[in-house]
Structure formats: C-alpha cells, structure tokens
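Enquirer: Provided below for reference: sequence and predicted model.
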Amino acid sequence: MTLQFRCSGLEVPENVRTQLGDDDVAKRLVAEDATLWGPEAESEASVRLGWLDLPATSRALVSGLAELRAELAGEGLDRVVLCGMGGSSLAPEVICRTAGVPLVVLDTTDPGQVAGAMSDLDRTVVVVSSESGGTIETESHRRAFVAAFTEVGLDEKEVGRRFVVVTDPGSPLADTAAAMGARAVFLADPNVGGRYSALSAFGLVPAALAGVDVGALLDEAADLAEHLTEPGNPALELGVALGAGFRTGRDKVALGAGSGPRTEGFGDWAEQLIAESTGKGGRGLLPVVLESVDAPGSTAPDALLAVVDGDPVAGRPSVGVTGPLGAQFLGWEFATAVAGRVLGINPFEQPNVTASEENTARILESGLPDERPLATIGAVELCASGGVLDGVDLSASDGLRLALDALLAAVPPRGYLAVMAYLDRVADARAGELRAAVARRTEHAVTFGWGPRFLHSTGQYHEGGPQVGVFLQLTGAVPEDLPVPDRPYSFGVLQAAQAAGYRQALADRQRPLLHLHLTDRSAGIAQVLDTLG
C-alpha cells in the first residue's frame, strides 16, 4: 500500500473505533453513501462525493493536457500563471512545488504582487480557475491580464488564446471564456467541492501545463483507492486519529513536515481541507501549519501533531503519514470526511464564508471606512476592536509591546491567535516569521495566513468554528497601486476593502482584534518582529 500511517501516544476512545466499524463507514464512504453525516447533510453530501471517483475519472484529462502543453511550448508559451483562490490554487501549488516545476500562483489582491506576476508576457499563458466563476479576486486578475496582453500589442483573438479556463459547467466564467475565445476550457465535475478537488481539473490542468506528470499522480491515488474499503486502512486510521484527538481535547492539528521525501507546501493545502470541512456549528479542528515538527506550538497541550512525510514523535501525541503526493491527497480527503462523521458535522458545506465577502462588497460600493489610529509608533499605526486595548497605555515608550501583550492576554483557555497579513507574500515574505515569533510567547495555538488567501481556507473556521479566536491583522501602505480594468476600484482599494470587511465580520462576533497598519512595510514588519523578540 502506498500510504503509511503510524500513531504514537494518542488515546483513541474505544467507542470511536467501534462506532465507525459497526457502521461500516469505510465501505459506505467508498460507495458514496450520502447518509453518513445525518439527514441534514444528506442533500449536500449527495452532490459532493465525486472526489472518490477522481483517480479513475480524471484519467481522461491526461493525454489532452499533454497535447495542450506541447502546443503551447511550440508557440514559446512556457510560463504558466495560475489565477485562482483556495481549492483552485492550493493543490496545484503543492503539486508543482513537490515536482520542482515552476508555477506562478496569483491568489492575492496585493497590487505589488499582482504587478510582479505580469512579467515575461511574451511567454506567458494564464490559467483562470474558479469553481463558481464569480470569485472577485480571480475575475480581477483576468481583467488585469487581458489589459496587459493588449498593451503589449496582442489583438483580441491573440489575447483570448493566452487563456486556459477551469470552472464548473454553467458558471459565469464558462460564458466569459467562450466570449473571449479562450484557448481551452475545462469543465470540472460539479459533484466535487473545491477543497476536495486536488485530483480534478482544478488541480491537474495548471500542474500539467507547467510540466508535471499528472498521470503518475493519479496512479498514486488509484493505488490507495483499491484499499479504502479495508478495515484499518491508513486513510481510515488517520480519520480515526483526527476524530479521537477532538474527542480527547486535542482539537488543534499541528501540521509539520518530516524528514522523508518532501511534499512541499502540503500543510497549506491540508489547512484548507481541515478548516473548511470541520469548522462550523461552533466546533471543529483547527489546523496549525508549523515551520518544522519542533517549531513553537508543536507541543501545545490541546494539539495533535501530524507529521507529513515522517514518523510520529515519541513522547508526544502524534501521527505520521508517509506516501506519494497523489495518495496523500486522497488519504487526507478520506480521513477528513471520516473525522466529520466523528465530530457530527457536515464536512461538505461552508455556511459562514459569505459575511466578509458581503462586507467587502458594501465597502467597495460605499467607500473605505474612515478609521483613525489609536496611536502611531514608528512605522506602525495601531487600531483595535473587541476591547483588546482597553486600559493599555499606548503613549508609553514600549506601547507596541504593551499592545501585543494585551492581545496575547486576551486569548481564552483552549483558544487560538490568528495572524492575518494582507501583504505581498513575495516582497513581504518576512511577515511569515510572525507565526513562530508570536507562538514563542504563548502556550496557545498560533496560525498564520496571507490575506485574502486565508479567507478561502481558515476563514470558515474563524467564523463558524468555536468562538475562541483572537486576531492580529496586518495591512500595509501601497507604494504603487494598480487599477482593476473596467471597475471603479484598484487592487489596493480591493485589498483594503477585504481587510476592512473581515475586521467587520470579526467585530460582529465581538472577537478581540489588533490591527497594525504598516506605513512602511519592510520597516514595520521588522519593528513588530523586534518587539516580539
């Protein structure tokens, strides 16, 4: 069997394993039994189980993608830019990073990062990927690339042929692709939800065009699929462990990379899968992507350490999952569906993802809120909500440290702190160091997400999971903005509106929030890191 599972130090309540066995969950899941998660989930689950068939059904894509890649290469188009969010971008990013194949992933509204992606246009093909076809970020990217190709002298027909589209049948993007004369349109299986779509057209099309052997990826998944009905198969055992962790008070899943053959960036993909699938109804599993298995947060008392491509760690409640990437994708999807059964939730809905999107739409229509900082310290402007800075003397010489200490003190028992950076994850990459820097100061779980990327990942957990989160949001001054063609706003305004919309969603839930606006991004990040020590 290609996937291997090992567990150490985790107490598995007998009733968890017994119930799953008595209810024949593994066989019923492979048979796509939509009743597994209860009558309220049956309608949604009945149209969300197509991912179990993908190792076989996606095989039809392989030869056509190889031909399309050769056709593009023959025209000198060897640079692939993927415009997509969440499930449309996370899997292909992991696939290409693991294979060592270059792929430019554009899943941001930061104007600097968007502008950076629009280079080498003479050899660029753009994959526009959206399940719904109405994702504001992806549509903005498409418009920007159409304008950029036009500006370098391509005519309307030539511009259209620089685009490959992946979407669901009947989506607005399918109509747009036809109207613009896109070179190719791939209609994905509508019975596969975005976070379960790694082995569908959403995962395979960009990866194959970038140069990955996606047929081998499907082979790896198919090898595991043959064993999924067996008692004790590794995917089932992983699901048991995730559910057992929740039942025994370990509702955080700390994801770290082991020392085996690396699946690069896998934690970011698994983060979306677990958070969106389980974070609802006031419960859920919070994934925490670690820098290493020994990083701050790996030993938290309410966390189960999950080592990808490595063995569990002796002396800690932990699991180890090893195997090739295709098997990892299918195995973790299967395990998450099983864990949903143990948690008593519907793993296929995402009922809380629209609040911040609606807030953003209102702000884009009415204008950005006029928010005055409570204090400006060096390159950092401080704002807050949820009472987090009540009584804090921001005029003190160490005002920023006092503010950060107050935020950490606001984390409740079994709570977590989420760092959210609405910045350029290329130029402002040092912001990613904030997770470990904050985690060294607390025993609570600390997560990190680039905005608005995390809105399509952990955002569902933040809004629908247990309301024990405390939030640190970073935004930054925009040195050079970029217009969104034929829209009354720029990328900088869109990014600011998304950040403000999420602040409003958290304020509506009365969650403590510290907002740090960096008037100079590089200096501000360094200042915050220095303050954290």
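Expert: On my side now, so go ahead. Predicted model only: the values in this text are computed from it and were never measured. Numbering: from 1, shown residues only.
Enquirer: only C-alpha atoms for contact and neighbour calcs from this point on.
Expert: Noted.
Enquirer: May I have the residues that are in contact with residue 50?
Expert: Contacts for residue 50 (CA atoms under 8 Å, 6 or more residues apart in numbering) come out as 189, 191-192.
Enquirer: want to compare, so here's the second one:
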Amino acid sequence: MSEGPGAAATIAWAGPDEGAVIEVSATGAAARAVSAHLPGLLAERTASRLSGQDPTLWGEAAREEASIRLAWTHLHETSRALLEPLRALRAELATEGVDRVVLCGMGGSSLAPEVIAGTAGCQLVVLDSTHPDQVRRALDGDLSATVVVVSSKSGSTVETDSQRRAFEAAFTAAGIDAPSRMVAVTDPGSALQRAAQDAGYRAVFEADPNVGGRFSALTAFGLVPAALAGADVEQLLDEAAAVAEFFAEDNEANPALVLGAALAGTSPLRDKVVIRDAGSGLFHLGDWAEQLIAESTGKEGTGLLPVAVEPGAPELRDGARAGDILPVLLTPMTDDAADVDDSGAETTEVTVSGSLGGAFLLWEHAVAVAGAILGINPFDQPNVEAAKKAARGMLESTPTPEPPAFTDSGVEVRGSDGLLDGATSVADALGALLGRLDSDRGYLAVMAYLDREGPAATILSGVRPALARRTGRPVTFGWGPRFLHSTGQYHKGGPATGVFLQLTGTPSAVVDIPGSDFDFTTLIAAQADGDADVLADLGRPVLRLHVNDQDSLAWLAGVLTGPPA
C-alpha cells in the first residue's frame, strides 16, 4: 500500500508477483477513513478471521446467522467440482441444438450470472421480473433451442416458481418434453430440489447452503447459467483464487480492508455510495454490487445506499457533490486518470479495478468488513420478507383496488396519507413528494414496476439524472419487483431519509400462471401494492403513478424530466 503526499491518498493492490489483478485507491475523506480504521481492523485480525469463517466478527447477535453464511470465502476452491458436470451438460445440449439459455431467478440468483455472461459476451436471457410483457417475450423465444435454468435457494420464491410453471406449460404446449429442458439450481433439500427430482429435470445442481444469496456469485447460482451460456467460469474461479490469499492477510496493504474501511468508515458517514462504471469492462457490476451493499448494510436504521449512475451524473459533478456522497469509480487496471470524470472536473474518493472473479471476492470481503465497522449483521435481510408477506396478503384477499385521488392526462395518482392534500395534477403531486425530501441527507427512490426490456426503458432513460439535477440529491432507479431483492431492504430497514416514487402500468400481454388462481398481471400488481403499503406503514412518503399506455408514460416522463411547474 502507498500513501500520496499532501491530501490523504491510499492505494492497495493484490495479485501474483507478475502484477496486480485487483487495485483499490482512496482519496480525501475515504483515505482518512482508511487511516482511522485500519489499525483497529488489524488489531482485531479481521481479515484472517473472516477468511477463517469466524462468526463472532459481527457480535453475539449476529453469531448464529453468520455461522451458516461464511462459506463464500472459499468458493474459489469448493466450486471447482461444478466445472466438469457443467462442461458435459453444455456439450450435451449443443449436440441437441439447444443454445438459448433462459434464467428464471431473482436477486442473488440472477444478478451475478448476468454480470458473468455479459462480461464474457455470452447471450443469457435473464427473466427476473413478473411483468407479463417481459415474461411473454421470454416465452416467445425459440423454445426448440431453449434450456431453462430455474434458480432459487428455497424454491418457494413466488416469482421464480411462477416463471417455472409458465415455461413447463409452454414446452408441453410446443410438443417438447419439459423436464428434458429444465435445469434447477437450489439448496439441498429445498422444495425446488424435490419438485425437480420428482419431475425428472435434466439436471439439478446443489448450491452451498452456507452461502447467502447476495454472496453467491461463485456458487452454482452464479456459475451454472453463465457456464451453460458459454462463459469460462473456470477462469472466473482462477481470478478469485489469485487474490484470495491477499484478502486473508492482516496487513495494511489488504485491498478488501481498505475498501471496507473507505465504504463504512467516513466521519460523518458518507452513506450514499455513488457507483459509476468508468470503462471497467465488467458488465453491470454496479447492479450486482448494489444488492450486495444495500441488503447487507441497510438495516437497524443505518446502512449504505448504493446509487448506480451514468457518466456525467449530477451527483458527481464538481461543486454539486453533497457531503453524504462517496463516489466510487469502477475503472480498468490501465486507467491512469481514474480520478477525473468525463468533464475533467470530478475528484473521486474511491476507485476499484481488476478482474471479475477478483472483484466479486473483493466486494464480498469489503462489505463484510463494512458490516463490522457499522456494527450490523451483514448476512440477514429482515425487511425483505415484509414486502413479500404484504404481496401474499394481496393475492390471498384480492382487495378492491384503491381508487386514485385524481387522474391527470391518463395518469392515475395515489399517495400515502396526507401527501396529496391540495394536489390536482401530477406536477403538484411530484412537488409535494419532493417537498418531503431532506435537502441534506435525503434520497429519492424511483421504483418502476414496468417492463425493463421494453419501450419503458427508453422512455424513462432520462428520468433518474433529471430528478437528481432537480432535487440536488441522490436518486436511485429500480425495476420492480427486481429491486425488492436489492435496495428494497435498505428502503425499509435503513435510515428513514427516503421519499418514494412508484411507477406502474397496464401490461399489454396476459400470461397465466398454471396451477395458480392469479396471473402475472395480478402478481406484479400485488407486489407493487404490498411494497407501497409497507413503506407507507413505516411513515415513508410514497407517490404512486399508474399509466395505461405508452402515450401516457411518455407524457409522464416529460413531467418528471422537465423543470418544476
């Protein structure tokens, strides 16, 4: 590790003698955080205890959960048993002309495979939504060339179970033996394992049960779908193995300790971790890190809010950066100007670069270290279940939909108690929501329960930065129900500083869920309703805007991206 002259600066790297394969730098407040916390982390032997799977690092309250959640530290060794079966299965499928891989999974079951396949340039259809239009698109692909990977630790996740049922029925309707095209990834003894074995699935891969979902990138959950899509997952494990020993060392040059201290050790805490990819070459790594950070730290009224942003994001502009923002740039190893954004105006606080396998392991170690600094258990997610329970309640009772407070230009407007008093237009309602935003510590979460692969993605592409410019505060953008397995935990368990804008729409497709008394339209509506209700019950301001067609969505996007009325 080296420290720069003048302003505090720290650089740490890991890798074999021939060169670093992971590098972390910290400047300013982040470097001061490293200097403040490294001595304590070293004295506590945090790195070696973590690598040695010591469950006492996070206190007695976390001990029971941590004792069954630390096997991820050695996955670069233990996951190698998957390699030969995966090579054999991919070869079998190729001889049958099956080369379209669809992944049905949520959260940790889908984010890492998407990153691995995308970084490798492989095609993987990721179905991590209950939106009927997105489900229909996946079902309408070439089923004769399709294999479906159903990934769920428990097998009872409603989204994944519904997707599984839909594909089994579609294969059968197409005259294809459904079990021969289905692969399951799950924990031993789960409901999915039993169902897959009873049905005679093509393959069932057991994941390590002592690894939580968001730490599962190098388990079967990350490797199976990516390998079947053509990614070299052996190389991924090799990349992680090349740095694992460095992350286990109790010394000041450990990049995982440096990153963990930089993330969680600033004083006052810079709890908005704004992540921008600056040419790292790692496909959507920020989206994967978003879940890891938010679910691991956002609880007990504290935590770190990851904010994935685009180049030139308002949150990172010189002179506009708030004191609670910690910029993190994902850079290539060869980048000599990582501390400057596209305009040349931004001095960053943290940069991270390196191989994908190394990056997975780095961030996992760093977030575990951050949990110890924050004094929370990074392995539970107590508030994720709240939204699931509320959605189940909606499905079981099928309540009469709440009428809108009013409708403006085809947009139905609803809000939490007291939010819409006096409002008669969408602009009024938005102004009321933003009026609740704390100008010093607050954030706005845009939650779009829409088809993230359809026209909505293009129509809403400018909404996040526009709202960030308008408010001068960090803005997150999440596709529902995907974000419920990510930032949804932070929304409910983290600091009560958020205001929430929920966008919903009327799907164009109707897709049944075989064996269920509800369809995908009903399911995603229940998930949106349940999420909004839980937030409102916690006293969070929630504005709900529902559109019935693309024209009203385009009009709404104009209101959201335009200047205040």
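Expert: It's in. Predicted, not measured: the structure shown is a model, and the values here were computed from it.
Enquirer: now what about the TM-score between them?
Expert: Scored by TM-score structural alignment, normalised by the length of structure 1, the superposition of the two chains gives a TM-score of 0.95; 522 aligned residues with a CA RMSD of 1.4 Å.
Enquirer: returning to that earlier point: so which of the contacts of residue 50 of structure 1 wins on neighbours?
Expert: Counting neighbours by other CA atoms under 10 Å, the top entry in the contacts of residue 50 of structure 1 is residue 192, with 24 neighbours.
Enquirer: which residues in the stretch 301-450 of structure 1 form strands?
Expert: 303-308, 318-322, 375-377, 380-385, 416-422, 445-450 (DSSP state E, counting those that start in this stretch).
Enquirer: How about the stretch 101-250 of structure 2?
Expert: For the stretch 101-250 of structure 2, the strands defined by DSSP E, counting those that start in this stretch cover 125-127, 146-151, 182-186, 203-206.
Enquirer: compared with structure 1, how much does the third one deviate?
Expert: The one in question is strand 182-186 of structure 2. In the superposition against structure 1, strand 182-186 of structure 2 averages 0.3 Å from its aligned positions (mean CA distance after the TM-score superposition for structure 1).
Enquirer: what span of structure 1 lines up against that strand?
Expert: Matched against structure 1 by TM-score structural alignment, strand 182-186 of structure 2 falls on residues 163-167.
Enquirer: My guess is residue 302 of structure 1 contacts residue 246. True?
Expert: No. With contact defined as CA atoms under 8 Å, residue 302 of structure 1 does not reach residue 246; the gap is 9.0 Å.
Enquirer: Quickly list what's touching both of these two.
Expert: Listed as contacting both residue 302 of structure 1 and residue 246 by CA under 8 Å, 6+ apart are residue 252.
Enquirer: Give the aligned equivalent of residue 123 of structure 2 in structure 1.
Expert: Under the alignment (TM-score structural alignment), residue 123 of structure 2 maps onto residue 102 of structure 1.
Enquirer: could you list every residue that touches the alignment partner in structure 2 of residue 268 of structure 1?
Expert: Using TM-score structural alignment as the criterion, residue 268 of structure 1 maps onto residue 287 of structure 2. Taking CA under 8 Å, 6+ apart, we find residue 287 of structure 2 in contact with 111, 308.
Enquirer: Repeat that for residue 448 of structure 1.
Expert: Residue 448 of structure 1 neighbours (CA under 8 Å, 6+ apart): 289, 418-421, 432, 434-435.
Enquirer: Most neighbours of all these, which one?
Expert: Taking other CA under 10 Å as the neighbour criterion, residue 289 ranks highest of the contacts of residue 448 of structure 1 with 28 neighbours.
Enquirer: So which residues of the stretch 301-450 of structure 2 form helices?
Expert: Here the stretch 301-450 of structure 2 has its helices, by DSSP state H, counting those that start in this stretch, at 356-374, 384-397, 426-435.
Enquirer: Which one, of these, ends up nearest to residue 173 of structure 2?
Expert: Distance to residue 173 of structure 2, taken as CA to CA, is lowest for helix 384-397 among these, at 27.0 Å.
Enquirer: sorry, back to before: highest mean neighbour count out of the helices of the stretch 301-450 of structure 2?
Expert: Compared across these, helix 356-374 shows the largest average neighbour count, a mean of 25 (mean count of other CA atoms under 10 Å).
Enquirer: Can you check which part of structure 1 it sits on?
Expert: The aligned range for helix 356-374 of structure 2 in structure 1 is 325-343, by TM-score structural alignment.
Enquirer: Give me the mean deviation of that stretch from structure 2.
Expert: Stretch 325-343 of structure 1, aligned to structure 2 and superposed, deviates on average by 0.4 Å (mean CA distance after the TM-score superposition for structure 1).
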